[in-house]
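Student: model this:
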Amino acid sequence: MPPSSSRLPRPPETVEHCPVDTALAVIRGRWKGTILWLLSERPMRTSELRRRIPRISERMLIRHLQELVGDGVLDRHDAGTVPPHVTYSVSEYGRTLEPVVRALCSWGGDHLDRHTPAR
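Tutor: Reported below is the predicted structural model:
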């Protein structure tokens, strides 16, 4: 059995606000994990994110970026120029999600390996 420090906290008898659901609500969305993963490398402009995620629609990309900024996970930097030059980066608060994103990435890779037929 793992040491007690690595165990999950014991859930209360009744759950009104589940911390797991709260965390997942912030990163829930078809492309939010991908956006966070890409921006963990370095800040990027909207157009670069769009190129790096070819299957995402412009509307969905903007929506996810706005939600992540609203939750304080991303910072939006507007150069105030015409044409607009907007760059997104992971905020200081968003950096606290990096271990979670790393763990999800690792688990996802293992899951892909497990479920991808050998070639």
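Student: From now on I want contacts and neighbour counts done on CA atoms only, so please keep to that.
Tutor: Noted.
Student: In this protein, which helix is the longest?
Tutor: Identified as the longest helix of the chain according to DSSP state H is helix 98-115.
Student: which non-adjacent residue is nearest residue 69?
Tutor: Distances taken as C-alpha to C-alpha, 6 or more residues apart in numbering put residue 75 closest to residue 69, at 5.9 Å, once the chain neighbours are dropped.
Student: Would you mind measuring from residue 33 to residue 88?
Tutor: For residue 33, the distance to residue 88 (C-alpha to C-alpha, to the nearest Å) stands at 15 Å.
Student: The two: which has the busier surroundings?
Tutor: Each of residue 33 and residue 88 has its neighbours counted (other C-alpha atoms under 10 Å); residue 88 has more, 20 against 17.
Student: Proceed likewise with the subsequent sequence, for comparison:
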Amino acid sequence: MSKNCCRAETGDASLSARSPLGPTPSCPEQHCPVEATLGLVGGKYKALILWKLMSGTLRFSELRRAVPGATPKMLTQQLRELENDGLVHREVFPVIPPHVEYSLTPFGQTIRPVLESMYAWGTGYLEHRGLKACCSMEPLP
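Tutor: Alright, predicted model coming up:
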């Protein structure tokens, strides 16, 4: 493992996944960039939520329609996690009934090439298996 992968000095408990090989003298805590990325986008609907928000700001009701498999509770949970991780911005407008909009933060916008690469790779994988991509993640303009 490269010394560049070690960031034990950050003290960020959310990224403290251990390597199967355990800590090394040069890196007492293992922080894998791939595991960190998967931790951010690997939730049940996180990648789809991020994908939909790459097209622009959406209200909660629009996200519910865009992510039909998620219950309101699950969608709220996934959005809160994305917000806590700094990928999604939540803006509440003080009106009756409450109006809430979600958008990607500048940091959240940096995930776009990662998700686009995953989409392209997954499409190729499905084609290799004789399957056609069929999901609510449409290619982005």
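Student: TM value for the aligned chains?
Tutor: Once superposed, chain against chain, the TM-score is 0.82 (TM-score structural alignment, normalised by the length of structure 1); 108 aligned residues with a C-alpha RMSD of 1.7 Å.
Student: just to revisit the earlier point, residues contacting the residue nearest to residue 69 of structure 1?
Tutor: The contact partners of residue 75 of structure 1, taken as C-alpha atoms under 8 Å, 6 or more residues apart in numbering, are 69, 88, 89, 90, 91.
Student: so which of the residues you listed is the most crowded?
Tutor: Counting by other C-alpha under 10 Å, top hit in the contacts of residue 75 of structure 1: residue 90 with 27 neighbours.
Student: nearest residue to the most centrally placed residue in structure 2 other than its sequence neighbours?
Tutor: With distances taken as C-alpha atoms, centre = their mean, structure 2 has residue 41 as the residue nearest its mean C-alpha position (2.6 Å). Counting by C-alpha to C-alpha, 6+ apart, residue 41 of structure 2 lies nearest to residue 47, which is 5.2 Å off, once chain neighbours are set aside.
Student: For the counterpart of residue 61 of structure 2 in structure 1, give its distance to residue 61 of structure 1.
Tutor: In structure 1, the residue matched to residue 61 of structure 2 (TM-score structural alignment) is residue 47. Distance, residue 47 of structure 1 to residue 61 of structure 1, by C-alpha to C-alpha: 10 Å.
Student: that older thread, wouldn't the residue nearest to the centre of structure 2 be in contact with residue 51 here?
Tutor: No. Assessed by C-alpha atoms under 8 Å, residue 41 of structure 2 is found out of contact with residue 51, at 10.3 Å.
Student: can you tell me how far the residue nearest to the centre of structure 2 sits from residue 109 of structure 2?
Tutor: 13 Å.
Student: Likewise for residue 51 of structure 2?
Tutor: 10 Å.
Student: more crowded one of those two?
Tutor: residue 51 (22 against 15).
Student: Looking for the alignment partner of the more buried one in structure 1.
Tutor: Using TM-score structural alignment, residue 51 of structure 2 sits opposite residue 37 in structure 1.
Student: Need the nearest residue in space to that match, chain neighbours excluded.
Tutor: According to C-alpha to C-alpha, 6+ apart, the nearest residue to residue 37 of structure 1 is residue 101 (6.9 Å).
Student: Same question for residue 79 of structure 1.
Tutor: Among residues not flanking residue 79 of structure 1 along the chain, residue 85 sits closest, at 5.5 Å (C-alpha to C-alpha, 6+ apart).
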